[in-house]
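Q: Sequence plus the predicted model coming up.
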Amino acid sequence: MIDRRLRNTALLVAACYFMENLDGTIVTTAIPQISASLNATAATVSLVVTAYLLALATLIPLSGWLTQRFGSRVIFLTAIIIFTLASLGCGLSQNVETLILMRVVQGIGGAMMVPVGRMVVLGHTEKEDLIRITAYIIWPALIAPVIAPLLGGIITEYFSWHWMFLINIPIGIACFVAAWILIDEQDAQKTAPLDIVGAILTTASLGAITWGAHMMSEASYSTSIGVLILLMGVGLLVIAVRHLLRVDTPLLNLRTLSIETFRVSTFGFFMYALIVWSVPFILPLLFQEVFGWSPVQSGAAVLWVFAGNISIKPATTWMLNRFGFRNNLLFATTGVTLSVAAFSMLRADTPFIVIAILAFVSGVFRSIGFTAYNTLAFSDVPKGSTTREASALFATVQQVAGAIGIVVTMLAITAGFRWGSFLSGDDLQNAYSFAFITMAIIATVPLMMATRISPQAGDQLRKH
């Protein structure tokens, strides 16, 4: 039974998730305008999104250790303060370097905010209530992406992109007040020493991979040096994994992957999230850079992706109960693959209604997959410290996937200028079509992985 306090706490976490999603999604609509305002290329401004996600990914593992060391209430409240003040810093930025730096600070706050809140909620949730409580957290959070594209377009076109960050401030203040009331004081626990080596290796490897790929997508940098840095990052990642598996108290407990449902959900979700995070990033660029649309027109079109997201959400619990996790994941991954492939055929003269329907359908599949993966991942994870460790790992994977997805998208667009000539269109159109085809091919990976999930996976969560 979900009591009133637990439900309200879950909604508080959802509100913080709302703030994060609004901040991340609203930026993509304004990338062309930020580029012009700060005299930077779109690839450089993409670091405004990537730096935030990468900071989230690399610092989320610390959230579990910090929560044990200082208590969930202290960390959660501190995270909200950091995120809100960083939003103010973003809004006041006058150059791309400051903006990227403030986004990193936002990532520091976000890395502690939602993961710690989710740990608090899941730590007090019974297995039979897991589907419902997950819906409480995810469903309201999807409202932000619904309004973000159009809101971002309106703010960018009629005001200034700076105001996209400033709207987080009243939300952050409200979340702080609610957290002060709802989150109980938790005594600090005796903690193992922080895995400093693991933190350095993880941060360095992910940073090198992202920066190397960024250099490969940016014409002003040397491609060969970018490849070298990328390979160095991969090498460091291999060393990091070996370290995390060897030490007794790792920064990220990879041993949680021994739980089968958690393992298949985590790997499948990484590839799935890589694709679905890239779509809201590339669509505004296509509409504004290729089709010549205004920010408001672009935002209105991208809005339909998230309208599909939220419209299907009330039915996802019923779908999981009725058809099971494997069938829903097969359905979602197939739909995402086909819809991303269909985006490659869009042209400037494509009727808006066709674009809206395709975006809406894409959002429906996106939402089904997100809910299924997020719920199935924790179906067999024991409550307690294992839940905390699994939550940190899963949240890290999600943010890494988002950062890598954006970088891969920019790489695919760059490659499209070189290898997209077989497509019918001008060079710019072909580059984007090539990128969508590339992402659709990658989307077949989680589809294949979904076929390997047991038909009985997560059955203990279903209410027939």
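A: Yep, it's here. Residues are numbered from 1 along each chain as shown.

Q: C-alpha from now on. contacts and neighbour counts both.
A: Will do.

Q: wait, Val364 sits on Thr316?
A: No. Between Val364 and Thr316 there is no contact under Cα atoms under 8 Å: 9.9 Å.

Q: Identify the contacts common to these two.
A: With contacts taken as Cα atoms under 8 Å, 6 or more residues apart in numbering, Val364 and Thr316 have no neighbour in common.

Q: Quick check on the two: which one has the bigger neighbour count.
A: The residue with more neighbours, out of Val364 and Thr316, is Val364; 25 against 21, by other Cα atoms under 10 Å.

Q: for that one, what are its contacts?
A: 305, 308-312.

Q: and if you look at Val121?
A: Contact analysis of Val121 by Cα under 8 Å, 6+ apart lists 6, 9-10.

Q: so what secondary structure elements neighbour the helix or strand containing Leu274?
A: According to DSSP states H and E, Leu274 maps onto helix 260-285. Judged by 3 or more Cα pairs under 8 Å, 6 or more residues apart in numbering; DSSP states H and E, helix 260-285 is in contact with helix 4-29, helix 295-343, helix 352-376, helix 385-419, helix 427-450.

Q: Those: which one's closest to Ala51?
A: helix 385-419 (7.7 Å; Cα to Cα).

Q: If you count neighbours, what's buried in the closest one?
A: 387-417 (16 or more other Cα atoms under 10 Å).

Q: for stretch 279-297, same thing?
A: Across stretch 279-297, burial judged by 16+ other Cα under 10 Å covers 279-288, 290-291, 293-297.

Q: can you redo the helices and strands packed on helix 260-285 as JSON lines with distance to Thr266?
A: What follows is the helices and strands packed on helix 260-285, written out as JSON lines (distance: least, Cα to Cα, whole Å):
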{"stretch": "helix 4-29", "distance to Thr266": "20"}
{"stretch": "helix 295-343", "distance to Thr266": "13"}
{"stretch": "helix 352-376", "distance to Thr266": "8"}
{"stretch": "helix 385-419", "distance to Thr266": "6"}
{"stretch": "helix 427-450", "distance to Thr266": "11"}
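
Q: who wins for proximity to Lys463 among those helices?
A: Ranking the helices and strands packed on helix 260-285 by proximity to Lys463 (Cα to Cα) places helix 295-343 first, at 5.6 Å.

Q: tell me what the closest one is packed against?
A: Under the contact rule (3+ Cα pairs under 8 Å, 6+ apart), helix 295-343 is packed against helix 4-29, helix 130-141, helix 143-158, helix 260-285, helix 352-376, helix 427-450.

Q: Can you mark which positions in the third one are buried?
A: Applying a neighbour-count criterion of 16+ other Cα under 10 Å, the buried positions in helix 143-158 are 143-156.

Q: Check the spacing between the closest residue in space to Thr386 that isn't next to it in sequence and Pro382 real quick.
A: Counting by Cα to Cα, 6 or more residues apart in numbering, Thr386 lies nearest to Thr256, which is 7.2 Å off, once chain neighbours are set aside. Thr256 sits 10 Å away from Pro382, going by Cα to Cα, to the nearest Å.

Q: A further structure is provided below for comparison with the first:
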Amino acid sequence: MSQTTTAAQAPLADGALRWIPFLVAAAFFMENLDATVITTALPQMAASFGVAPARLSIGMSAYMLALAVFIPVSGWLADRFGPRRVFCSAIVVFTLASLLCGLCTSLWQFTAARILQGLGGAMMVPVGRLVVLRNTQRKDLVRAIATITWPGLVAPVIGPPVGGLITTWLSWHWIFLLNVPLGVIAWLAALRLIRGDGAQSRPFDVFGFVSSGIGCSAVMMGLEAASHQPVAPLWVGGLLLAGLAALAVTVWHMRRVGNPLVDLSALRIPTFAVTIVGGSLFRIAIGSAPFLLPLMFQLAFGLSAVQSGMLMLALFAGNLCMKPATSWIMRRFGFRNVLVGNGLLVAVGFAACAGLMPNTPLAIIAAVLFFGGLCRSMQFTALNTIGFADVPQARMTGATTLFSVFQQMNAGMGIAFGALALRIAEVVHGQVAGTPGVSEFHLAFGLVALIALLAVGDSLLLARNAGAEVSGPTPAEATIANQSRRTSR
């Protein structure tokens, strides 16, 4: 073996291992925040570009489509060029695209820059997760996954108020320009911390790339169109059917070829299948909350945007407060018990939102949201950790890519389902048009609670010791094991 190859495959320094999850979490946070912080800046951006605010949706759609198209290819790039090179390059692309977004003077310039930014984000998320999973021991996986999970929970909650503050006190350009120093710091840290970068050559699956790109794009466009009012049923239905058909062809193709773009074999592992099937339902339910809650507070309860934003921070507080306890809880009760028991509490949290009234004291509303933040943080970490608990290193690239594809699509599904649930509630209550009221929001949250309840179903099928290699045996299991060892002596 040559000296170059040996150096490329050198392991990470022991001191760096502890900091890599924080580096990846920071990159994830930058990407997730950027996807949500823009919403409150749309009116000012539209005025700057000289277009109607509704036309700015093309910039947001372009970003989502770039993610949908290029996430499936991230695994192949990581294998071909090495995770270190791809992750560092993704940070550079995302940072450069952020600078271009901040310098744009027209809608079309902004759209092109957002596509480039989506390309960087598509590489950053799955490859960053792969870097963590490849360089984390099983016993430390719970802590590492808990660290890189919080950006997906926190960014959608604090994104809109942060965007409002930046737009009010500075200008919309700084939403993107602030990514530049952060990106430079992240890039330097990645070069310093990440060492090993073994690469392997395998053929590029052109058909899989094209078909998955068409399928994911059509589904994302259909979900985005479904979240708009009024809904165009034929257009939405046509996009979703076309996308699902293309994805079905993609799955058929990838199961037949020797070197598929995405290895689907990890779906045969029960613990990974849970985070895809039940995990998708859970993420859809969770993704509807940042859409439905602010609407209910402002349209049905008559609260101001500031009051609504402050209440949403209670979710953020719950997420952070649960984080230190996640490892202990999973070791104490085991993955299966946590996924089932805490999953039921998530459904209870949504049902509690359906019981809130305009005259409910703000402290009680905040307490309900804080409780929901605690439960959803626990469930996110448990699902994300058990999903990779039994995946061998040989399948890790395909598993992380597949997980990222579903995670991105679930985010769009959450918003679309929230809009659909609200529309169903309006139809049930005979409200054809107008502003939804308290009863409509209550029914919508009832439907979300039902989805969260259904998400618990496949967790019941897990073995009682599922993921024990990662979480460690529960006290009861440890007692049984000790008794068994004493008996064998």
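A: That came through fine. Small disclaimer: the values here were computed from a predicted structure and weren't measured.

Q: The aligned residue in the second structure for the residue nearest to Thr386 of the first structure - how many residues pack around it?
A: By TM-score structural alignment, Thr256 of the first structure lines up with Ala266 in the second structure. Residues lying near Ala266 of the second structure (other Cα under 10 Å) number 22.

Q: Same question for Ala466 of the second structure.
A: 20.

Q: quick one on the thing from earlier: put together a markdown table for the buried residues of helix 143-158 of the first structure, with distance to Ala15 of the first structure on each row.
A: A markdown table is the format used below for those (distance: Cα to Cα, whole Å):
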| residue | distance to Ala15 of the first structure |
| --- | --- |
| Ile143 | 10 |
| Ala144 | 9 |
| Pro145 | 13 |
| Val146 | 14 |
| Ile147 | 14 |
| Ala148 | 14 |
| Pro149 | 18 |
| Leu150 | 20 |
| Leu151 | 18 |
| Gly152 | 19 |
| Gly153 | 22 |
| Ile154 | 22 |
| Ile155 | 21 |
| Thr156 | 24 |
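
Q: Which one of these is nearest to Gln33 of the first structure?
A: The nearest one, if we look at those relative to Gln33 of the first structure and count by Cα to Cα, is Thr156, at 7.3 Å.

Q: That closest one contacts Gln33, doesn't it?
A: Yes. Here Thr156 of the first structure reaches Gln33: they are 7.3 Å apart, a contact under Cα under 8 Å.

Q: For the nearest residue in space to Val231 of the second structure that is not next to it in sequence, list the residues it contacts.
A: Closest residue in space to Val231 of the second structure, ignoring its immediate chain neighbours: Ala225 at 7.1 Å, by Cα to Cα, 6+ apart. Residues in contact with Ala225 of the second structure (Cα under 8 Å, 6+ apart) are 231-232, 236.

Q: at 10 Å instead, please
A: Neighbouring residues of Ala225 of the second structure by Cα atoms under 10 Å, 6 or more residues apart in numbering: 61, 219, 231-233, 235-237, 239, 416.

Q: are any of these buried, and which?
A: Buried among the contacts of Ala225 of the second structure (16+ other Cα under 10 Å): 61, 219, 236-237, 239, 416.

Q: I'd guessed Val249 of the second structure sits against Phe209; true?
A: No. Val249 of the second structure is beyond contact range of Phe209, at 11.7 Å (criterion: Cα atoms under 10 Å).

Q: intersection of neighbour lists for these two?
A: Gly215.

Q: More neighbours: which of these two?
A: Shown here are Val249 of the second structure and Phe209; by other Cα under 10 Å, Phe209 has more neighbours (20 against 15).

Q: List the residues that contact the aligned partner of the more buried one in the first structure.
A: Taking TM-score structural alignment, the alignment pairs Phe209 of the second structure with Ala199 from the first structure. For Ala199 of the first structure, the contacting residues are 58-59, 61-62, 205, 240, 244, 250-252, by Cα under 10 Å, 6+ apart.

Q: same deal with Gly324 of the first structure?
A: So, once contact is read as Cα under 10 Å, 6+ apart, Gly324 of the first structure ends up touching 317-318, 372, 376, 455-459, 461-462, 464.

Q: I'd like those written out as JSON lines, with distance to Phe343 of the first structure added.
A: As requested, these are exported to JSON lines (distance: Cα to Cα, whole Å):
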{"residue": "Thr317", "distance to Phe343 of the first structure": "28"}
{"residue": "Trp318", "distance to Phe343 of the first structure": "29"}
{"residue": "Ala372", "distance to Phe343 of the first structure": "24"}
{"residue": "Leu376", "distance to Phe343 of the first structure": "29"}
{"residue": "Pro455", "distance to Phe343 of the first structure": "31"}
{"residue": "Gln456", "distance to Phe343 of the first structure": "34"}
{"residue": "Ala457", "distance to Phe343 of the first structure": "32"}
{"residue": "Gly458", "distance to Phe343 of the first structure": "33"}
{"residue": "Asp459", "distance to Phe343 of the first structure": "35"}
{"residue": "Leu461", "distance to Phe343 of the first structure": "35"}
{"residue": "Arg462", "distance to Phe343 of the first structure": "34"}
{"residue": "His464", "distance to Phe343 of the first structure": "37"}
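
Q: If any of those residues are buried, put those into a PyMOL selection.
A: Entered in PyMOL, the line below selects the buried ones among those, by 16+ other Cα under 10 Å:
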select buried, resi 317+372+376+457+458+461+462
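
Q: and of the contacts of Gly324 of the first structure, the nearest to Met164 of the first structure?
A: Ala372 (30.8 Å).

Q: Would you confirm that the closest one contacts Thr316?
A: Yes. Ala372 of the first structure is within contact range of Thr316, at 8.2 Å (criterion: Cα under 10 Å).

Q: what is in contact with the two at once?
A: Common neighbours of Ala372 of the first structure and Thr316 are listed as 131, 328 (criterion: Cα under 10 Å, 6+ apart).

Q: give the contact list for the counterpart of Asn321 of the first structure in the second structure.
A: The alignment partner of Asn321 of the first structure in the second structure, by TM-score structural alignment, is Arg331. By Cα under 10 Å, 6+ apart, the contact set of Arg331 of the second structure is 142, 338, 468, 470-475.
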